[in-house]
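Q: The following comprises the amino acid sequence and a computationally predicted model.
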Amino acid sequence: MPKFRLGTRGSPLALTQANMVRDALIAAHAIAPDAIEIVTIRTTGDKVQDRALAEIGGKALWTKELDRALLDGEIDCAVHSMKDVETFRPAAIAIAAMLPRADVQDRLVGAASIEALRRGAVLGTSSPRRAAQMRRLRPDLEIVLFRGNVDTRLAKLAAGEADATLLAAAGLDRLGRHDVGNPIPINVMLPAPAQGAVGIECRGDDSHARAMLAKIDDPQTHACVTAERALLAALKADCHSPVAALATIEGAIMTLRAELLSEDGSVHVYAQEAGAPSDPALPIAVARDLLINAPDEIRRLFGG
């Protein structure tokens, strides 16, 4: 039988996540380790590190080469950090599975807390959400562009290019960096939509791949991330749009919280709704509440 090929970016975190998927498939199907092959594909987002993502093509820079390999039959599925996957995907590609979600919090690296940062401190980030949230909390901060994988950003910090940076707790934990940074509670900084989730895509008409991946799908993570991505779709948010969102499920109820911010963080709007996890009206209702209550400087950043 041909090997089942997992496509991935080549960063240490991406490879770690691909190996997580590989291990989950081996366990779920009781197959030999050599039945699954990890195929590394270098993306444009990995090659271009000196400009903000929104200036050079957005999140598609992380996915387009993997999409091409998938649609050309070079790989059977593609492993992604779901927060890096653009909202509107090619019709021929299906999000087939998600692993159980990890810690959704951001961690502040370089200071014990946001309050502990010196006045006028330099914070490195490439995320419009993180930049706007930090400007809202600390208008005195200077925000500079920080791009690259975890090690690259930590090296920039060590070299003195900034006083602090923000990294996803999930990525740090997956790389074994449990002691790096200080977690910021979600009631202080709501995370990016789909933060902490690893998703696996395949061709929509590939019944074998879909059956393979179905056995490792975590339904609760899948439902929450689907709702968060549906919110982005309803807002018509893009890489310039500072938006945070988190869906959680308790019992039979999903709660979806979301926040929109102006780029300078001076104004923000928050909304929260609860309903059935599979109700497509829930993210639409949250998007409507946000846009109705948003001032002009926020509403112009969204197409919804």
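A: Cool, got the structure.

Q: going forward, measure contacts and count neighbours with C-alpha atoms only.
A: Noted.

Q: all strands in the stretch 201-304 of the chain, in order from the N-terminus.
A: Assigned by DSSP state E, counting those that start in this stretch, the stretch 201-304 of the chain shows strands spanning 243-250, 253-261, 268-275.

Q: Could you point out which of those sits nearest Asp67?
A: Closest to Asp67 of the strands of the stretch 201-304 of the chain is strand 243-250 (Cα to Cα; 25.3 Å).

Q: From the rest of the structure, what touches the closest one?
A: Taking contacts as Cα atoms under 8 Å, 6 or more residues apart in numbering, the residues outside strand 243-250 that touch it are 129, 190-194, 220, 224-225, 227-228, 237, 254-261, 277.

Q: next one: stretch 82-99
A: When contacts are defined by Cα under 8 Å, 6+ apart, stretch 82-99 is touched by residues 21, 58-60, 62-63, 67, 71, 192-205, 210, 213-214, 216-219, 221-222, 229-230, 232-233.

Q: putting a second one here so we can go through both:
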Amino acid sequence: MRDTLRIATRKSPLAMWQAEFVKAELEKAHPNLKVELLPMSTKGDKILDVPLAKIGGKGLFTKELEDRMIAGEADIAVHSMKDVPMELPEGFALGAILERHTPTDAFVSNKYNSFRELPKGAVLGTSSLRRKAQLMAKRPDLDVRDLRGNVGTRLGKLDADEYDAIVLATSGLQRLELDERIRHELTPEDCLPAVTQGTLGIEYFAKDKEVLEIISVLNHKPTEIRTIAERAMNHRLEGGCQVPIGVYAELLGNEQIKVRGLVASLDGSVIIRNQVIGPQSQAASLGRVLGEALLEQGAKAILDEVYASDLNKG
């Protein structure tokens, strides 16, 4: 087995935490292995004044890391799974899905203790159409605005009073030891999470069995099952970051899995929901069934409208 492994990673503090975390876990599992990090800035990290959906979506955070691997400079890439497109480029595969961290969204404010406390007209910041739609459905009286940048940048804009409150992924704040900034954790009932939110994955060259042997020890089967179900639903819906889609899979007793999903209009005025329960061994087919059910309930019309919107132009 090789004695060195190189990880391509984005330079943002959160991405670096993720890569450092995987490095530590791999070196713990393989005491003779040395893991090196290759940090870089991607287009998605550099263009911060345009909604993510307008400049290419999820692939922005993965393609340039894959290019480093193709160039022979890196062996693996560590991703937040919610940034990973449903279809990986030819030749690439996911070799490990790590144990899921907290999948929820967090309400962060210097003035208010919870989302429900926000006064009419308060300015709420989020980069996510999924969060925006669900929160506007509950509070159409709020002024919800786009918020890009890494976690530190977003918190800085909040602290500069550009927003009354912002909503971020709970796991990101926890990983950066910013738990004290969380005023209120939104439950899945408040705001259904993004596909695989809180989950890390390791991408590698599918033909490199030696690398797979090294990284597969970090695979967490229960999280893998949930990931398969959530990604299958999203794949059936042909969803990306341009679409307000939420999904949350939970493992139940007796080897069962429950998957909840939703598709929302951009303003949150229409939200279509459904759920399925079935054997964990059928996670992929259950996810597809849920996606199909949402389409039959009217999600296709919503998706068509979203894809025709200005978010997909220019």
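A: Noted; the coordinates are in hand. Bear in mind that the values here come from a model prediction, so they are computed numbers and not experimental data.

Q: could the strands of the stretch 201-304 of structure 1 go into JSON lines alongside distance to Ala35 of structure 1 and mean neighbour count?
A: As requested, these are exported to JSON lines (distance: least, Cα to Cα, whole Å; neighbours: other Cα atoms under 10 Å):
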{"stretch": "strand 243-250", "distance to Ala35 of structure 1": "35", "mean neighbour count": "21"}
{"stretch": "strand 253-261", "distance to Ala35 of structure 1": "38", "mean neighbour count": "22"}
{"stretch": "strand 268-275", "distance to Ala35 of structure 1": "41", "mean neighbour count": "18"}
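
Q: Let me have these in JSON lines, extended by distance to Ala121 of structure 1.
A: Listed next are the strands of the stretch 201-304 of structure 1 as JSON lines, based on distance: least, Cα to Cα, whole Å:
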{"stretch": "strand 243-250", "distance to Ala121 of structure 1": "24"}
{"stretch": "strand 253-261", "distance to Ala121 of structure 1": "21"}
{"stretch": "strand 268-275", "distance to Ala121 of structure 1": "23"}
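
Q: can you pull out the helices in the stretch 51-200 of structure 1?
A: Per DSSP state H, counting those that start in this stretch, the stretch 51-200 of structure 1 carries helices over the ranges 60-71, 128-137, 150-158, 169-174.

Q: The third one packs against which elements?
A: On a contact count with 3 or more Cα pairs under 8 Å, 6 or more residues apart in numbering; DSSP states H and E, helix 150-158 of structure 1 meets strand 164-168.

Q: Show me what the strand it packs on is packed against.
A: Helices and strands touching strand 164-168 of structure 1, as assessed by 3+ Cα pairs under 8 Å, 6+ apart, comprise strand 106-109, strand 122-124, helix 150-158.

Q: the inter-axis angle of it versus helix 150-158?
A: Between the axis of strand 164-168 of structure 1 and that of helix 150-158 there is an angle of 160 degrees, by axes from the mean of the first three to the mean of the last three Cα atoms, to 10 degrees.

Q: contacting residues around strand 164-168 of structure 1?
A: Under the contact criterion Cα under 8 Å, 6+ apart, strand 164-168 of structure 1 has outside partners 104-111, 121-125, 130, 150, 153, 157, 195-196.

Q: Repeat that for stretch 18-31 of structure 2.
A: Applying Cα under 8 Å, 6+ apart, the external contacts of stretch 18-31 of structure 2 come out as 7, 9, 33-37, 78-80, 200, 214-215, 217-218.

Q: in that stretch, what counts as buried?
A: By neighbour count on 16 or more other Cα atoms under 10 Å, the buried set for stretch 18-31 of structure 2 is 18-20, 22-23, 26.

Q: Closest one of these to Asp304 of structure 2?
A: Of all the buried residues of stretch 18-31 of structure 2, the one with the least separation from Asp304 of structure 2 (Cα to Cα) is Gln18, at 34.7 Å.
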